[in-house]
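*Asks:* Pasting a predicted model and its sequence here:
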Amino acid sequence: MELVKDAGIVDAISKVAPGGGLRSGLDRILQARMGALLILGDSPEVLSICSGGFLVDAEFSPQRLYELAKMDGAIVLSSDGIRLARANVHLVPDPRLPTTETGTRHRTAERVARTVDVPVVAVSEELGVITVYRRNQKRQLQPIVEVWARANQALSTLERYKERLERVLKRLSELERSSKATFRDVVLVLQRAELVRRISEEINWYLIELGADGRMLSLQLDELYLDIRGDYDSVISDFLGPCSEDDTLEVRTYLASLDTDDLLDVSVVSEGVAKRARCTELVTALSDDPRDRLKLKLESRGERVLSLVPRLPQSVKEAILERFSNLSALSSVSEFELSKVEGVGPEWAKVIKEFISEN
C-alpha cells in the first residue's frame, strides 16, 4: 500500500504487534494489571538520558520482561528487541519539551520519543492500554478483538467501494473506445479510486496492529486491491497527460489531501485536477464554466487498454504510445502499419489489434 503514515511509527507498532515475543510480554503485564515503560534502543543517545538502574544484558523473553516490569523505572531493550539491556532506569528527557499527556509515565514516554529517534512503549496500569510513541507521533493500540471488528467492517466497505469503482471504470472503457469520454467520466473514476485507496490504507493500519494475526486479512486485501493502483495511474496518464511519474503523483497527492466532503464534490475535484493536468484541452478550459469543463470530451492515450494485453512487454507498450497520439489513432491503424513500430512486429501487432477489436 502507498501513502501510509510516518515509517517510524509504523516500524514501532510492528515491533509490538501480536505474534512476537515483545507483545507476549506486554500482554502478561496487562493481564497482571501492571504498568511499564520500555525503550527499544540502547544507543549512546538513549543512555545519555538514563540515570540509575542496573545492567541486565540478557536474552529477551516474555517472562523476563514481565518480572522486570514489577520494578519501578524504565526497561531498555536492544533496538531489535532480542536483548534486555537495562532495567529500573530513571529517564531524564528535557522537561521543556511539549507533551499532551498527563500521567507521569506517558509524559516521560512522549518526551523521550521526541528527544531520541527510538520507539517508546508505555503500558497504562489504570487503563490497561498500550501506547506507542515515535518522534512526534503516537498511537494507542486497541484490543485485538476491536481491531478485528473494525478491520472486517472496513473490508466490507472496501468491497462496496471497489464495486462502484469497477462500474465507473467499465463505463469509461466503453466511452473511450468510441471517443465519447468526458472530463466528468474521468473525475468520477478518480473520486472512486481515491476512496478505495483511503479505505485500503485504513485496513493497512489494522494489519500493522494485528501483526501475525492479520495474515488472512492481508490476503483478502491484496485480492481486492489488486490492479487498483495501476488503473488509478493509467486513467491519470491516459486522459490528463502525457504524464511523468511525478505528474501522476502530483494528481494523486492532491486527491489524497482533500477532505471527504471536497473529494465528493465534482466541481472541487475537477478544478483541482484540471490545474494539475498536462492535457492541452484541460489547461485551455481552466477559465471555462465548471459545468462546461466537465462536458469536455477527452481522448484516451490508450495506456490502460495496452496494459490489459496479456504479457505485452513494457518496451513495446511505450513504443506504441510514443508513436500514436491516442486510442482512436491506434484503433484505426492497420495491423501492417502497427507491425512497423519498433519492437512490435507482426505477431504482437496481430495480438494487439485482435484484443482492441474484441474489447
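*Replies:* Looks like it arrived, so ask away. Numbering: from 1, shown residues only.

*Asks:* Could you use CA atoms for every contact and neighbour count after this?
*Replies:* OK.

*Asks:* Thought residue 299 was touching residue 239, still the case?
*Replies:* Yes. Using C-alpha atoms under 8 Å, residue 239 is in contact with residue 299, at 6.5 Å.

*Asks:* buried ones in the longest helix anywhere in the chain?
*Replies:* In the chain, taking DSSP state H as the definition, the longest helix is helix 144-177. Residues of helix 144-177 classed as buried: 147-148, 151, 154-155, 158-159, 161-162, 164-166, 168-169, 172-173, 175-177 (neighbour count, 16 or more other C-alpha atoms under 10 Å).

*Asks:* on contacts alone, who are the packing partners of that helix?
*Replies:* Counting contacts by 3 or more C-alpha pairs under 8 Å, 6 or more residues apart in numbering; DSSP states H and E, helix 144-177 packs against helix 183-210, helix 215-225, helix 327-332.

*Asks:* 6 Å - rerun?
*Replies:* helix 183-210 (3 or more C-alpha pairs under 6 Å, 6 or more residues apart in numbering; DSSP states H and E).

*Asks:* quick check: angle from the helix it packs on to helix 144-177?
*Replies:* 160 degrees (axes from the mean of the first three to the mean of the last three C-alpha atoms, to 10 degrees).

*Asks:* so helix 183-210 versus helix 215-225, what angle?
*Replies:* Angle, helix 183-210 to helix 215-225, by the same axes, to 10 degrees: 170 degrees.

*Asks:* and here's the other structure:
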Amino acid sequence: MIEALAAVAPGRPLRAGLDRILQASKGALIVVGDGPEVLDICSGGFLLDAEFSPQRLYELAKMDGAIILAPDASRIARANVHLVPNPNLATTETGTRHRTAERVARAVAVPVIAVSEDLAVITVYRGGHKRALDPVARVLGRANQALQTLERYRNRLDAVTSSLSALEVEDLVTTKDAVTVLQRAEMVSRIADEVEGYIVELGTDGRLVHLQLEELMGGVDDDRRHVIRDYVVDGDPGAAEGALRALASLSTERLLDLGAVAGILHLPAGGDVDASLVPRGYRLLAKVPRLQEAAIDTLTARFGNLQKLMRATVEDLEAVDGIDGTTARIVKDGLARLTESSILDSYS
C-alpha cells in the first residue's frame, strides 16, 4: 500500500491525471499493472500501448470501461476494458465501480484506483487494504501535529539518555534506567513511522516535513541499537538484532510494561527493576569522534565492560590487537570528555 500511495502522491503524473478527472466531476477505474494475471480478468476494450500523460488519462476516463496502466504507470496499456474478477470474492463496497476495484485488488497483486464521480474521492486498493486519499492540506495538518508530538517525545528521550550516560559513568545503572531509554526510543521510532506514511502521501508537498523528520530522528536508531548491545545478556550481534525485532513487535500496551521490555533483553524483570547492570560500553564509545565500529567491537570484546575501559591507560588500550597509538589516545581522550560532560549534565 505504501508503494501504491507513493505512485498517486502529489507531484506524480498519475496524481495529476486523477486530479483532472476529479475536477471534471468524472469517475474512473484504473489498474496499475498489465501482467498476465491482470489480462486474465480483462474483457473487451482496445489496446493502446501509449505513453502516459495526465491529459490522456483524463480523456480516456470519459469512457465507461477501466484503464490498464503499466506497473510503473509510464504507459497506458489498454482502455475501455471490462473487468471480470471472481464474483465470490468478499467486498465491503456498494457501488459497482468500487466493488469491482476491491475484488480486482484482492484477486491480483496490483494497485487498483477508483475515482468516485459522486463523492469526488480517490480510493486506492491493494490486496485486502484500501485508503481514501485526503486533501493535501488535511494530510499536512496531521503530519505537523505528529511532528509536534515527535519533538516532545524526542526531548524526553534526550533527557533519559543523558541521565543514562551519567549513571553509566558512575556505575549506578539499574534495569529500570536501561529499559526506560529503550521504551522512549521505540516510542519515538513508531511516531516517526507514522510521519513517514504522511510524507509518502504528501509527495512533493512533504519535503519540509521530511527535513524536519530527519533532524528529529538523528542518532535515535543507532542509540537504540547500542543500548541493546550494551545490556542484552547475550552480547552476540545476532542476539541484539533479535532483541531489536522483538522490541518492534511489542504492542503499545506491552511496550509500556517494564517487565516485557526487560524480558526481551533477558534482564531481571517483575519487581526487580532496581537490579544493577553493567554496560559493555558500546553506546559511549560510539559517541567518541572518529572511532570506527570495528575498533568499538574489538575494545568491548577485550575489556568486557565500560568501567574497565574507563580505567584502562593508553598503554593498556595500545596492547589490544588492532588498536594503534592514535586510536588509543582518541579513545582515552574521548571517554574523559564524555565522563566530564555527563557528570556536569547530571548536576546541572
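*Replies:* In hand now; what should we look at? Keep in mind the model is a prediction, meaning the values are calculated, not measured.

*Asks:* which position in the second structure aligns with residue 336 of the first structure?
*Replies:* For residue 336 of the first structure, the aligned position in the second structure is occupied by residue 315, per TM-score structural alignment.

*Asks:* Ok, residue 182 of the first structure next?
*Replies:* Aligned counterpart of residue 182 of the first structure in the second structure: residue 174 (TM-score structural alignment).

*Asks:* Quick check: the gap between that match and residue 269 of the second structure.
*Replies:* For residue 174 of the second structure, the distance to residue 269 of the second structure equals 11 Å [C-alpha to C-alpha, to the nearest Å].

*Asks:* just residue 231 of the second structure next, same as before
*Replies:* From residue 231 of the second structure to residue 269 of the second structure the distance is 13 Å (C-alpha to C-alpha).

*Asks:* These two: which has the busier surroundings?
*Replies:* More crowded of residue 231 of the second structure and residue 269, by other C-alpha atoms under 10 Å: residue 231, with 23 against 20.

*Asks:* got the contact list for that one?
*Replies:* Shown in contact with residue 231 of the second structure (C-alpha atoms under 6 Å, 6 or more residues apart in numbering): residue 279.

*Asks:* and the alignment partner in the first structure of it, what helix or strand is that in?
*Replies:* Mapped onto the first structure by TM-score structural alignment, residue 231 of the second structure lines up with residue 239. When elements are assigned from DSSP states H and E, residue 239 of the first structure belongs to helix 228-240.

*Asks:* Check the mean deviation of that helix from the second structure.
*Replies:* Here helix 228-240 of the first structure, set against the second structure after superposition, deviates by a mean of 0.8 Å using mean C-alpha distance after the TM-score superposition for the first structure.

*Asks:* tell me how far that helix is from the chain's mean position?
*Replies:* Offset of helix 228-240 of the first structure from its chain centre (C-alpha atoms, centre = their mean, to the nearest Å): 17 Å.

*Asks:* do the same with stretch 81-96 of the second structure
*Replies:* 33 Å.

*Asks:* ok, now stretch 53-72 of the first structure?
*Replies:* Centroid separation between stretch 53-72 of the first structure and its chain, computed with C-alpha atoms, centre = their mean, is 36 Å.

*Asks:* Where in the second structure does it fall?
*Replies:* Counting by TM-score structural alignment, stretch 53-72 of the first structure sits on residues 45-64 of the second structure.

*Asks:* so what's the match of residue 182 of the first structure up against?
*Replies:* Here residue 174 of the second structure is in contact with 274-277 (C-alpha under 6 Å, 6+ apart).
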